[in-house]
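**Student:** sequence and predicted model, in that order:
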Amino acid sequence: MKVLVPVKRVIDYNVKVRVKSDGSGVDLANVKMSMNPFDEIAVEEAIRLKEAGTAEEIVVVSIGVKQAQETLRTALAMGADRAILIVAADDVHQDIEPLAVAKLLKAVIDEEQPGLVIAGKQAIDNDMNATGQMLAALTGWSQATFANELKIEGDSATVSREVDGGLQTIKVKMPAIITADLRLNEPRYASLPNIMKAKKKPLEEKTAADYGVDVSPRLEIVKTSEPEARQAGEVVADVDTLVAKLKEKGIV
């Protein structure tokens, strides 16, 4: 079985994001970029499926700017077999929207014919949480989102998924779209030998035009601003005072 894993280049999660002075967006100058953490988890899960003998090949794909090659090389160093880069933007500030990403991934699926797609549940830069669901709609495949456990058994997959009320276990038919949640696994670090080997692994470069997909943005960012600073808390003497304060603020 071939597994396809989409990965995205985002600001490293350890970096404090700075908003441009004119409010037009986020400042990316000299900012460390890395693989979206949820996508890293998806890559790790695909590697584990290969190690277990369930998967035979892992293909990673990234959509965006040329610099996403670094992100793909990271996935190859972790253990993916080959990579596809779809150059869809020249400006690092341009974010390819979920529907365009889903359409491009659908084209890649038609070309590669994988048996499973594992993606991160969302990207930490825009928090859209929509690409996996849109891709399932375009392909007509089964979907299981927010997975924290995945088991492949024959032509079906059993997925434990995180929902508001706790955990839900579902069984879906293959092929399927799975989106990874935070507790699915702990991604491995790429060793130095594997980083060197990754440089020789195949990385194919294409464009959005090659697939006939229009990636023009449908949304316009009107303004970007820092979140309001949290107000300091207040220490109270006892429970009765706490309840009185909550009633005063209309919380209870």
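**Tutor:** The structure has been received and is ready for your questions.
**Student:** from here on, contacts and neighbour counts on C-alpha atoms
**Tutor:** Fine.
**Student:** middle-most residue in this structure, spatially?
**Tutor:** Computing the C-alpha centroid of the chain and ranking residues by Cα atoms, centre = their mean puts Gly120 first, at 3.3 Å.
**Student:** and the comparison structure, right after this:
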Amino acid sequence: MKIAVCVKHVPDVLSERRLEDGRLVRGEDDVLNELDENAIEAAVQIIEEQGSGEVVAFTMGPEDAAEALQRALQMGADRAVHISDERLSGADVFVTAQVLATAILAQEEAGPFDLVITGMASLDGMTSMLPAALSYYLGRPYVGLAREMEVQSDSVICEREADGYRGRYRLPLPAVVSVTDQLNDPRYPNFKAMAAARKKPLEEMDLEELAEAAEDAQIHGTAVSEVLAQLENRKESPQVQNAISADERQQGEVVRAIEGGAKKLAEFIKEASK
């Protein structure tokens, strides 16, 4: 079985985040997106249970995004692919999905990936849009926010819970699945795993090299030329116009019922609704 895992390098949620010119400053305390650790763990567990197979980690980002791939390799991925090009700076979710889909397809000469797994969201943007866009460009069935997952010979069964409902879905392979942090507890790599990760393949390519790889793999539909055309006309991609730091949340007032809580609550709602 072959599994692709898409990961992202994001600012550490515990670090002091800064905004400059309406953009989040990156490259200072960046780490592997925490929610992507669940995706990596899911892929590695499946291969361990199957007894054979391969996990390939993919990312798109600047040079230091390779650190996220190194972490994925330490956690058990077999190899990694890094697409890095200055023209991709500020790319929206659709460009990102096209680039990752092309990179995945270009690695399928020996056969398709049975599964493409992602985390439920990235902790910088929190849009949760990439997995669905990725499935569209790959042309494969998708289920998101899976909290349980069982892989069978020709399908994957996922359980998800959303809007108060719990459902089970069976998807034919190959498929795309995004997983929640309820699925598993990611492993912490030991020294041996960290040392072994340094010897694992990590392929880096820019857009021209990706286009060449796509041509060699005879990929049609998810063309790098489309990506380049969108990048040349930035009006087609949403841009952040402005961003400001939110005010620190003030400590709330606690009023006991015995102290006239109901009356004070009614007064607060009346004042807030004006």
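**Tutor:** Looks like it arrived, so ask away. Since we're looking at a predicted model, the values are computed, not measured.
**Student:** longest strand of structure 2?
**Tutor:** strand 142-151 (DSSP state E).
**Student:** which other helices and strands contact that strand?
**Tutor:** helix 130-138, strand 155-162, strand 175-179 (3 or more Cα pairs under 8 Å, 6 or more residues apart in numbering; DSSP states H and E).
**Student:** including distance to Gly27 of structure 2 and mean neighbour count, could these go into CSV?
**Tutor:** As requested, those are exported to CSV (distance: least, Cα to Cα, whole Å; neighbours: other Cα atoms under 10 Å):
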stretch, distance to Gly27 of structure 2, mean neighbour count
helix 130-138, 22, 21
strand 155-162, 34, 17
strand 175-179, 26, 26
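**Student:** to Glu271 of structure 2, which of those lies closest?
**Tutor:** strand 155-162 (33.6 Å; Cα to Cα).
**Student:** mean deviation, that closest one versus structure 1?
**Tutor:** By mean Cα distance after the TM-score superposition for structure 1, the fitted strand 155-162 of structure 2 averages 1.1 Å away from its aligned residues in structure 1.
**Student:** got the angle between that strand and strand 175-179?
**Tutor:** Here strand 155-162 of structure 2 points in a direction 40 degrees away from that of strand 175-179 (axes from the mean of the first three to the mean of the last three Cα atoms, to 10 degrees).
**Student:** columns distance to Pro201 of structure 2 on top of the helices and strands packed on strand 142-151 of structure 2, output as TSV?
**Tutor:** Shown next, in TSV, are those (distance: least, Cα to Cα, whole Å):
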stretch	distance to Pro201 of structure 2
helix 130-138	24
strand 155-162	28
strand 175-179	24
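**Student:** so which of the ones you listed comes closest to Glu41 of structure 2?
**Tutor:** Among these, strand 175-179 sits nearest to Glu41 of structure 2 (Cα to Cα), with 10.4 Å.
**Student:** mind checking which helix or strand Ala83 of structure 1 is in?
**Tutor:** Assigned by DSSP states H and E, Ala83 of structure 1 belongs to strand 82-87.
**Student:** ok, and what's touching the helix or strand just after that strand?
**Tutor:** Next in sequence after strand 82-87 of structure 1, counting helices and strands by DSSP H and E, comes helix 98-112. Applying Cα atoms under 8 Å, 6 or more residues apart in numbering, the set of residues contacting helix 98-112 of structure 1 from outside is 4, 6, 63, 128, 130-132, 134-135, 138-139, 208, 211, 213-215.
**Student:** circling back to that earlier point, ok and the longest strand of structure 2 relative to strand 155-162, angle-wise?
**Tutor:** Going by the same axes, to 10 degrees, strand 142-151 of structure 2 makes 120 degrees with strand 155-162.
**Student:** okay, the angle between strand 142-151 of structure 2 and helix 130-138?
**Tutor:** Using the same axes, to 10 degrees, strand 142-151 of structure 2 lies at 90 degrees relative to helix 130-138.
**Student:** have a look at how far, on average, strand 142-151 of structure 2 is from structure 1.
**Tutor:** Mean for strand 142-151 of structure 2 is 0.7 Å (mean Cα distance after the TM-score superposition for structure 1).
**Student:** mind listing what's buried along that strand?
**Tutor:** By neighbour count with 16 or more other Cα atoms under 10 Å, strand 142-151 of structure 2 contains the buried residues Tyr142, Val143, Gly144, Leu145, Ala146, Arg147, Glu148, Met149, Val151.
**Student:** quick check, distance from it to the centre of its chain.
**Tutor:** Centroid separation for strand 142-151 of structure 2 versus its chain: 15 Å, with Cα atoms, centre = their mean, to the nearest Å.
**Student:** cool, thanks, signing off.
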